[in-house]
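Any chance you could fold what I've pasted below:
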Amino acid sequence: MATPPPARPCPQYARSQAHFWHLACQIRCAIKNSYIFFQYVWRSDPPNTRTFYSNSRRIEVVTMAASKSKALRASLVFHRFGLGAKPGGLARIADDPAAALVAELATPGVALINDPSLPSYAAACFEGAQPSPRPDAVRVVEVRARIKKHLQPEIGFAERLTLFWSNHFAMSFRKAPLLRATIGQFERDVIRPNVLGTFPQMLKQVMRHPGMIRFLDNDMSIGEESAFGLKRRVSYTENLAREMLELHTVGSGNYGESDVKALAKMLTGWSVVLKKEETPSNAGQFFYRAEWHQPGPQPFFGVTIPEGDMEQADKAFDLMSSHPATARRIATKLVRHFVTDDPSDDLVNPLVQTFLDTGGDLKQVTETLIGLERAWTAPASKYRTPYELMIAQFRALGTSLLPDEEGLLDRILVGLNQPFWDPPSPEGFSDDTADWLSPSSVAFRLDAVQQISKIIGRRKTVDPATLARGLYGGAMSRQTFERVAAGGSQLAGLTILFASPEFQRR
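Below is the predicted model of the structure:
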């Protein structure tokens, strides 16, 4: 991972530099050794359970028995499962944090962005087929809509699921103009409607999106023995097939080269509308070319899939979706994203079983996760990714950047190696804490939260101590709260708050 430039000290913060760098050391130490305050409090009370029902399905959510733990439980809901607390949020869910978490999942359309001003599938594809700067202009609009949506829900659990699944099926907008215009629409119309749906359905919709077809080079994949291939002596590409197996489904060690080749042949003809074929109504869209499709049955995972058109690949998708290795890979990634960098069997196995028992019902898999005792009692060992950190700060301050300030956010995320929709590879951005931790990145993170606090502070008066108490209550250590209160200025207090272990970690 590229090393970001060192942070530049801010003159206004000079009087609190000792606090600033002391907190930087605290954050770094907290990554290597679980932060003692959270370990002690989260483990001090015996767990209890609450029972909820979702579509007549019984869900047991582990809670903490003592009333003094209410703020801790509410804080855990916001920071482990959500995108961070908003002003007043702690008080609004404090009576029953677990119920609030379950209720958000049960809200109809909770993950959807319903904004008629955003481009439809056809409109986004059309813009992607146009010369620059039109595709980039669409991407900017999509980024704004995404951040606006992040700020709306009380908890943001469905938003976290959206980020998880968007990263699971990662694409980079830099690959082609088509991706610049459609990557936001892909997340809105393919990922968001399916985060609480089924994995097989999501997988099929992802693979029918022109962005994924173009990103993984399947748009010119032609069967050698197809009608077109026999005339032109061209061949198929394996990129999409290989990444589907390696990253999206069964994972390394659970498939062979013969499976890659068979899947690649079944995906021949899955393409996009070519430039010479474009009309205003079809430009850039997914298009299946039967004359490019490799004929004949294909041996795949020990099963012979009969000859067919698009349904041949769909049958392969079903085999991958129902494979135990896919269930384990998805379960492990979910636990790593939400709970710990070292997923253990007692956390992973229940999710695997639910995935297999329900045919990949992602809502039930998610409900199984929040029903696990260790999902609620594990120490806060995860480090917020740079993007999550910025969103949590916006939510805490109750506002985002104005359009003329958005360049700062772009620069921050580029400097912290997590630019919008631009992962370093098809594997997506890392979910391992260690990959976001280096001496320079810690300093850069602290400078970033300071810059955001400074810009928003110019137009909004915030008392840092009051905000800290409202966001965390008793879940914030007295040491951190006293440092925030003693900051000496709004900027210093906010910077100490957002640089604290409680805010940086989840």
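
For the rest of this, base every contact and every neighbour count on C-alpha atoms.
OK.

my guess is Phe317 meets Met202, correct?
No - Phe317 lies out of contact with Met202 (CA atoms under 8 Å); the separation is 10.5 Å.

what about the spatially most central residue of the chain, which helix or strand?
By CA atoms, centre = their mean, the chain has its centre lying nearest to Leu163, at 2.0 Å. Under the criterion of DSSP states H and E, Leu163 resides in helix 157-168.

compare with the first, here's sequence two:
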Amino acid sequence: MSASKATAANRFGLGARPGELERSGDDGREILLAQLRRPPALDAFAGLPGSVETLRLEFRQQQLSRAARAQRGAVAAPMADPAAPATMAAADEPLPRTRRRARAADPGDAARERPPAGRDDGDPADQLRRELRRRQLAEFAARYRHAADTDAPFVERLSQFWSNHFAVSIDKGNARLYAGSMEREAIRPHVLGRFQDMLLAVERHPAMLRYLDNAASIGDDSRVAMRAQRLGREKRGLNENLAREILELHTLGVDGGYRQEDVIELARAITGWSTPGPRDAAAAQSFVFRANAHEPGARRVLGRSYAEGGQEQGRAVLADLARHPATARHLSFKLARHFVADQPPPALVERMAQAYLREDGDLRALYRALLESEQAWTADARKFKTPNDFVISALRAGELPVGDQARALVGLLASLGQPVFTPRSPAGFPDTAADWSSPDGLFKRIQAAQMFAARVDSGDITPYQRALAVLGSQAVSGDFAIGLRRAGSASDGCSLLFASPAFQWRV
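Alright, predicted model coming up:
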């Protein structure tokens, strides 16, 4: 059975660009499968700094800030820089189990920040701070420029799906600079590979280690803890945040059969997994294993024993979690929910889970099982676009350039309720219609549709023709088609297109 090209572009991709459906092959399913056979070009990300370089620049900025405070006669023990990394000597408090609502951080506001009154605009620390924020905006601009221009939109949807699955928030100061680089360094290289490799890369990335406080986690019987006890210092200890979210969110799922004892044992297994500090300025990687902070001894997770082995102990646990049947079901359900329906068919989820297990966590096999199922292509399968997906599809449909700066997009996504890399909790942004289709949310989308429409260069294509080109003829009919033809101006017609139910839903 030949699958619709329009369905392939809109349900599984990022929305079509004018001319895209005409240039592609006849079978939508084969178009998507072909994208899985070749890594996408990532030219938009060329030249962006890696996490190691950002860490060094961040440490230098903090060093200059401390020196400037001392020179101005600052107090002997100033408050900690909220963007400073957690250290092995100062473990953060555990996250509360009640998910807190994150402030909608707007990096664009930060980039527009002016030096405080009385401070020299040429202060080296302030210059570095602004440079770090400029780089953050450049990362965001590259992300949306790539999404708007890519010829592999299905793979990009997958990359952003996994980025949200392994959610970190720039609302937490010490992770602020690394959310974008985590997507680029830990997710994109593995999106067509094995889940086990992606899982390990993510859990060892500075963004995740800082966001969930593992950089400050210390084994209770580690050498660091024992030394603190001998010296009579406050004994910092185990932090369970990352271990809990690995089990609950990243692998098994909340109903995956783990217990609190498994959380504690996994937390012990990954003690010492940290990030370079100021004394590690020469580090060539963004991950360091601090053996002195590692909890010694064997661990037992989900009934399986893991011998003492330093950082290899944690790696072994993650490898087994990646192969667990509960992980296969959890990942399959989330993917099917993301692409097909808020309540995906159980048979589809099971088919995907079996493919994942059969191919040892090969993600291409998981994606193929999704695409090759007729249940993924039925006419009644539909998903309401998240604000992020709505914005990207409007950029593509309107052929709108992103440019080198993303301030306007950052502000727009914040106003629509999905600020860039700022989910409300480690669970990521929600993925169902009920979360995004409120009256206020729809009103703001209408306003955004008008803004996008005003920027469209219509050229020789009418709004009706544009709608046909990006949605397909089946979606453009009846009153919708009449309204597009009778629009008083090209801008009015494009506003109608972008605000229409046909554009808001993935069908």
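
so what number do they get for TM-score?
Superposed pair, TM-score by TM-score structural alignment, normalised by the length of structure 1: 0.81. Supporting alignment: 431 aligned residues with a CA RMSD of 1.9 Å.

quick revisit: quick one: distance of the helix or strand following the helix holding Leu163 of structure 1 to the chain centre.
Using DSSP H and E, the helix or strand that follows helix 157-168 of structure 1 in sequence is helix 177-186. Chain-centre distance of helix 177-186 of structure 1: 17 Å, with CA atoms, centre = their mean, to the nearest Å.

For helix 177-186 of structure 1, name the packing helices and strands.
Helix 177-186 of structure 1 sits against helix 121-128, helix 134-151, helix 210-215, with contacts defined as 3 or more CA pairs under 8 Å, 6 or more residues apart in numbering; DSSP states H and E.

would JSON lines of those helices with distance to Thr249 of structure 1 be doable?
Listed next are these as JSON lines, based on distance: least, CA to CA, whole Å:
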{"stretch": "helix 121-128", "distance to Thr249 of structure 1": "26"}
{"stretch": "helix 134-151", "distance to Thr249 of structure 1": "26"}
{"stretch": "helix 210-215", "distance to Thr249 of structure 1": "15"}
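
Those helices: which one's closest to Ala170 of structure 1?
helix 210-215 (8.8 Å; CA to CA).

whereabouts in structure 2 does the closest one align?
Residues 206-211 of structure 2 are where helix 210-215 of structure 1 lands when matched by TM-score structural alignment.

ok, average deviation of that stretch from structure 1?
With mean CA distance after the TM-score superposition for structure 1, stretch 206-211 of structure 2 departs from structure 1 by a mean of 0.8 Å once superposed.

Nearest residue to the alignment partner in structure 1 of Arg37 of structure 2 in space, ignoring adjacent ones along the chain?
In structure 1, the residue matched to Arg37 of structure 2 (TM-score structural alignment) is Ala106. Using CA to CA, 6 or more residues apart in numbering and skipping residues adjacent in sequence, the residue nearest Ala106 of structure 1 is Ser54, 7.0 Å away.

and Asp219 of structure 1, how far is that from Asp314 of structure 1?
17 Å (CA to CA, to the nearest Å).

typed the wrong thing, it's Arg73 of structure 1
In terms of CA to CA, Arg73 of structure 1 sits 43 Å off from Asp314 of structure 1.

Show me which of the two is the more surrounded one.
Arg73 (26 against 18; other CA atoms under 10 Å).

Pull the residues that contact the helix or strand hosting the more buried one.
Assessed by DSSP H and E, Arg73 of structure 1 sits inside helix 70-76. Helix 70-76 of structure 1 has contacts (CA atoms under 8 Å, 6 or more residues apart in numbering) with 42, 63-64, 85, 90, 93-98, 376, 471-475, 506.

give me the number of residues near Arg407 of structure 2?
18.

Repeat that for Ala215 of structure 2.
Ala215 of structure 2 has 33 nearby residues by other CA under 10 Å.

What distance do you get for Glu291 of structure 1 to Ser226 of structure 1?
6 Å.

Between the two, tell me which one has more neighbours.
Ser226 (22 against 17).

Please name the nearest non-neighbouring residue to that one.
Nearest to Ser226 of structure 1 is Gln294, by CA to CA, 6+ apart, at 4.9 Å.

what sits against the one you found?
So Gln294 of structure 1 contacts Ile222, Gly223, Glu224, Glu225, Ser226, Lys265, Met266, Thr268, Gly269 (CA under 8 Å, 6+ apart).

Can you show me the helices along the stretch 151-300 of structure 1?
157-168, 177-186, 199-207, 210-215, 227-232, 239-243, 257-266 (DSSP state H, counting those that start in this stretch).

Next, work out how far apart Leu14 of structure 2 and Val155 of structure 2 are.
From Leu14 of structure 2 to Val155 of structure 2 the distance is 10 Å (CA to CA).

Among the two, which residue is more densely surrounded?
Leu14 (29 against 25).

Aligned counterpart of the more buried one in structure 1, please.
Per TM-score structural alignment, Leu14 of structure 2 is aligned with Leu83.

show me the contacts for the residue lying closest to its match once chain neighbours are set aside.
Among residues not flanking Leu83 of structure 1 along the chain, Gly156 sits closest, at 5.2 Å (CA to CA, 6+ apart). By CA under 8 Å, 6+ apart, the contact set of Gly156 of structure 1 is Phe78, Phe81, Gly82, Leu83, Gly84, His150.

which one of those residues has the most neighbours?
Going by other CA under 10 Å, Leu83 tops these with 30 neighbours.

how would you label that one: helix, strand or coil?
Secondary structure, DSSP: H, G, I helix; E, B strand; the rest coil: Leu83 of structure 1 is coil.

My read is that it contacts Phe157, right?
Yes - using CA under 8 Å, Leu83 of structure 1 makes contact with Phe157 at a distance of 7.0 Å.

residue range for stretch 265-277 of structure 2 in structure 1?
The aligned range for stretch 265-277 of structure 2 is 262-274, by TM-score structural alignment.

Residues in contact with that stretch: which ones?
Defining contact as CA under 8 Å, 6+ apart, one finds that stretch 262-274 of structure 1 is touched by 208, 210, 213-214, 218-223, 236-242, 282-294, 298-300, 310, 312-313, 316.

Which of those are buried, as a PyMOL select command?
Per 16 or more other CA atoms under 10 Å, the buried members of the contacts of stretch 262-274 of structure 1 correspond to this PyMOL selection:
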select buried, resi 208+210+213+214+218+219+220+221+222+223+236+237+238+239+240+241+242+282+283+284+285+286+287+288+289+290+291+292+293+294+298+300+310+312+313+316
